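Student: sharing a model that was predicted from the sequence below.
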Amino acid sequence: MGGACAAGPAPHRPAVLDESGPQVTVTRTGDRLVVDYRFGRDAPVWAFMDSALETDTRQPWRPRQWTVETPGVVMERRGHYDIVRSADGGPVPREVRFRVTPKAMDLEAEYPTLLFSNGAVALPTRQLDVFALDSVQAAEVVPDDLNRVKLDGGPSRVTWRDDSGPVLFNGRRRDALTTTDERSYVLLGEATVTPGQGLSTVIDPNLPPWIGEEIRDFAPHVGQYYRDRLGAPGAGGDTPIVMVAWNGPTERMTSMGGSVLPGLIVMSFEGRGVTTPQAEIRERSRWFIGHEGAHFWLGQTVRYQFADEAWITEGGADLMAVRALKALDPAYDARNELQSEVDDCADLAKRPVAQAGARGEHRAYYACGAVFALAAEGAQRQRTGGDWFDFLKPLLRQPDGVLSREEWLSGLTRVSRDPSLRGDVERLLDQGAADPSAVIARLFQRTGVAFRLVDGRVVLN
């Protein structure tokens, strides 16, 4: 099934030197979408914090969707970021207008635009944040992980308008809406909020009905299982919203994608293969809900510190989903899912896992993160008879809301009483290994994870 991966929770926004972000107005008039920036000061360059690449092409998404309408202003890619500058080299004009043609596409580790079949569009609220730079050359050396730098800029103050009626935000229609620090989606256009037990849904009116029924039936059970094991989430609330878009019955395609934000799971489906009930699609949609729902705890209750620590939340959420799905459906093949994690980690950890994002190999964060979580679970089982949730629960109690690499690895040493485990994990993170399977086998052997070696491959029992 194509496109079944998700953008996990984005890293916390970096520290800023200036809290005065620009004023932005997003206006939808019929099929026309316009974004107007009003900058409060002069700057030679403004760079967009969200400058992710498209998953399929590894090309910047914004130049394919945004067109500058203000004369004398250029938008281009420099280094890791989309920037705007004046064509004559002077300060960017205080007011800049963009015409936006939204497109549905998966992005690397960022939240995508959602398109609905009735013409409605949902945009991530933080897609509009920018920071100032002294020159084009300065943009070229800004690192891809903004958590490691202080920026000259703050969150944009965004006013959302839809000439056809109120906008939808956090499950409620609002005649007037302004956002700043909020991380969510704003939906412009027609949509119906359907309250339900444990969650509310905003579902594309043309989504194949069986998918909507599956989501409404299954998602509350996953959320309840996580609450029973870990307590109430520190973010996401008790009644999350699931927003589902339908991109049409494209021939020879079966695609699902999406992500999670505080109190919100977003999903999108596309393809002829989705129009009728199929066991594979049902299983992958359940997996998706299990993984994304896990991020209310591991990703929002606590988040990672730096982008190269995404293995903490992505791999951890994968193992949470495996354990939840097995508990809710005894027929679920947990071993098969975990074997895929082990195989993929063995393939991707020949180079440093921590640098996988820069290589476009985000799958390494999921697969190797799940392998590390399996080892931690094994250590917990040896120590107390517990499981992954028992290892994870105390790590969720971080006063600053950050679960760092150091804190995770210290937790592993504390439970296992074996400092050498940390060394092997750090080797895969920082150096990679010529034979990752051998390192994984050592981790599993010392933590009691049942496996056998078959021609050098780690095969779970």
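Tutor: Sure, I can see it.

Student: contacts, neighbours, all on C-alpha from now
Tutor: Noted.

Student: what separates the residue nearest to R303 when sequence neighbours are not counted from V302, distance-wise?
Tutor: Excluding the flanking residues, the one nearest R303 by CA to CA, 6 or more residues apart in numbering is V402, at 4.9 Å. According to CA to CA, to the nearest Å, V402 and V302 sit 5 Å apart.

Student: and if you look at D343?
Tutor: From D343 across to V302, the span is 28 Å (CA to CA).

Student: what of E182?
Tutor: Remark: distance between E182 and V302 (CA to CA) = 17 Å.

Student: again with A310
Tutor: Distance from A310 to V302, by CA to CA: 12 Å.

Student: okay, now the one to match up with it:
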Amino acid sequence: MIRRLLLMLALLAATPAAAQQAQVNVTRTGDAFVAEFDLPRASPAWGFFRSSPARDKQSWRLQSWQVLTPGVALQRCGNFDALVGVNGRPIPPKVRVRVTPFTGELLADYVPALRLGGDSVAIFDGHFAVFSVNRVTVFDRLAGRPPPGSVIDTGTRVRFRGTNLRLAGDVDGYRRGDSEGTYGLYDVPRPVVRMGIATVLDTDLPQWIAADLASYTPRAIEVLSAGLGPSGVAEPTILAAWEGANREGASMNGGTLKGLILMRFEGRAALKPVPALTDLAHWFIAHEASHFWLGQSVHYGSQRDSWIMEGGADLLAVRTVQSLNPAFDGRAKLNEAIRDCSDLAFQPVATAIDRNQVRANYACGLVFALVAERASRGDFYSFVRALVAANLADQEVTTADWLAAFERAGGSRAQSNQIRVLVERGSASPKQAIAKLLRDAGTPFALNREGVPQLQ
């Protein structure tokens, strides 16, 4: 009896410690940063959830981070970067790491840092989220993201420290798993706010790009808000960086976080106006801003449902750009999606990410969105607005939720079943399946020489 009581007391005493989260304070020290990890339990290793390699397929952390605490090493363990105790010893409760901002692209994640002219630097907080394992060998059994229950994750709170510092977006710094975060802005000029949209632009960004972003972004978000209603984002922010003119040509990439659109430009040709780059930037802004609704107001139930968000954002981008530029012909983008879906829908769209065929979510999702637009009498904005409103309670949209919204909008049960089959099983003849979907929706098209439907 006494032994059991003592055991219960020991368990109760251990519970608060087990529930403690990791704390990371990131402080600027000159041109570098120091990240201080306050780890709540003894462990032989702490892995980083977001461990995508750089474009050269090497660990960017091993290139830019230096562990300052004796007895701890930074290593690549399977698919993860990890802090590992030397000679199998537990990692001490406090670990200091010198962080040199890494501004290169990653294969499948947000850039770790952005230089925004002068001393201005933005650091992504999501790359500091950690989990612990009982044995270093556990990493060998983990795939791209740890499955629930395979690791110990009580969350990580990331705090940026320093003067002249603020956050881009409305977030609290608490991370579980590979949840999206935001950028800490060090010595970055205050944003320029126009029509409720904040722009934070690299002071070295070519002037023609800066002027176009400041003008176009508010208009694109205004169109989306008029069609979809309030997004819930108090002050959408666009963060644009210039990566220099060392490369030939012109390029742009980026992504979206909570209330934030991130863009990176580079290339010698971009020093002067490039119409193709302007069109790409306009398309990108409209697509990423659409995620304020499809992705943030509501999110997908699991990665099997990500076609809802990506395909929907693609069609919203087409319609938004068309409304702002009547000369824009969206058929090329739509026909590209139909062609790509025809090539990829032999297998289930739901498992596209598992097969590393992410393009299927965009292409086939756009095809399904086109069919939903016809069911909504040509107004895809109204379809998305109703879809979001119907799922705000749990902020989650599954394939079943989307199909229910499709039928409420006027789509037939037969069409709904056709889409369900493509999502869940794929088709032995995707060209014919897509042609039937479009034909039943009343969308005019012609077959090209390969038998792929093409809008006229």
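Tutor: Okay, I see it. Treat the numbers as computed from the prediction; the structure is a model and nothing was measured.

Student: Y37 of structure 1: what secondary structure?
Tutor: Y37 of structure 1 falls in the strand class when you classify it by DSSP: H, G, I helix; E, B strand; the rest coil.

Student: how many neighbours does the closest residue to it other than its chain neighbours have?
Tutor: Leaving out its chain neighbours, the residue that sits closest to Y37 of structure 1 by CA to CA, 6+ apart is V24, at 4.6 Å. Look at V24 of structure 1: counted by other CA atoms under 10 Å, it has 23 neighbours.

Student: try A350 of structure 2
Tutor: Neighbour tally, A350 of structure 2, other CA under 10 Å: 23.

Student: which position in structure 1 pairs with it?
Tutor: The alignment partner of A350 of structure 2 in structure 1, by TM-score structural alignment, is A354.

Student: same check, this time on A433 of structure 2
Tutor: Correspondence of A433 of structure 2 to structure 1, assessed by TM-score structural alignment: V439.

Student: look at V402 and V302 of structure 1 and report which has more neighbours.
Tutor: V302 (24 against 20).

Student: surely that one is in contact with G401?
Tutor: Yes - taking CA atoms under 8 Å as the definition, V302 of structure 1 is a contact partner of G401 at 4.6 Å.

Student: the aligned partner of T201 of structure 1 in structure 2 sits in which helix or strand?
Tutor: Counting by TM-score structural alignment, T201 of structure 1 lines up with T199 in structure 2. Assigned by DSSP states H and E, T199 of structure 2 falls within strand 197-201.

Student: next SSE downstream of that strand?
Tutor: Using DSSP H and E, the helix or strand that follows strand 197-201 of structure 2 in sequence is helix 207-228.

Student: check the mean deviation of that next one from structure 1.
Tutor: Compared with structure 1 after fitting, helix 207-228 of structure 2 deviates on average by 0.9 Å (mean CA distance after the TM-score superposition for structure 1).

Student: elements contacting that helix?
Tutor: Applying 3 or more CA pairs under 8 Å, 6 or more residues apart in numbering; DSSP states H and E, one finds that helix 207-228 of structure 2 contacts strand 197-201, helix 275-290, helix 306-324, helix 380-390.

Student: just want the angle from it to helix 275-290.
Tutor: 40 degrees (axes from the mean of the first three to the mean of the last three CA atoms, to 10 degrees).

Student: tell me where the stretch 101-250 of structure 1 has helices.
Tutor: Ranges of helices within the stretch 101-250 of structure 1 are 136-140, 209-230, based on DSSP state H, counting those that start in this stretch.

Student: so how far is stretch 141-153 of structure 1 from its chain's centroid?
Tutor: Stretch 141-153 of structure 1 sits 19 Å away from the centroid of its parent chain (CA atoms, centre = their mean, to the nearest Å).

Student: end to end on it, go ahead and measure it.
Tutor: Stretch 141-153 of structure 1 stretches 17 Å from its first residue to its last (CA to CA).

Student: show me what contacts the residue mapped onto E314 of structure 1 from structure 2?
Tutor: Aligning on TM-score structural alignment places E314 of structure 1 opposite E310 in structure 2. The contact partners of E310 of structure 2, by CA atoms under 8 Å, 6 or more residues apart in numbering, come to N361, Y362, G365, L366.

Student: again with Y186 of structure 2
Tutor: Y186 of structure 2 sits next to D119, S120, V121, A122, G162, T163, N164, L165, R166 when contact means CA under 8 Å, 6+ apart.

Student: one step back: can you put the helices and strands packed on helix 207-228 of structure 2 in TSV and add distance to F128 of structure 2?
Tutor: Converted to TSV, these look like this (distance: least, CA to CA, whole Å):
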stretch	distance to F128 of structure 2
strand 197-201	23
helix 275-290	24
helix 306-324	25
helix 380-390	32
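
Student: point out the most buried one among the ones you listed.
Tutor: Ranked by average neighbour count under the criterion mean count of other CA atoms under 10 Å, these are headed by helix 306-324 at a mean of 24.

Student: mean per-residue distance, that one to structure 1?
Tutor: Compared with structure 1 after fitting, helix 306-324 of structure 2 deviates on average by 0.9 Å (mean CA distance after the TM-score superposition for structure 1).

Student: where's A364 of structure 1 relative to S437 of structure 1, distance?
Tutor: From A364 of structure 1 across to S437 of structure 1, the span is 14 Å (CA to CA).

Student: more crowded one of these two?
Tutor: The neighbour count for A364 of structure 1 versus S437, taken as other CA under 10 Å, is higher for A364 (28 against 22).

Student: now check that one against structure 2: what is it aligned to?
Tutor: Under the alignment by TM-score structural alignment, A364 of structure 1 pairs with A360 in structure 2.

Student: its match - that's part of a helix, no?
Tutor: Yes - under three-state DSSP, A360 of structure 2 falls within a helix.

Student: mind listing what it touches?
Tutor: Counting by CA under 8 Å, 6+ apart, A360 of structure 2 has contacts W307, D340, C341, L344, A345, V349, A352.
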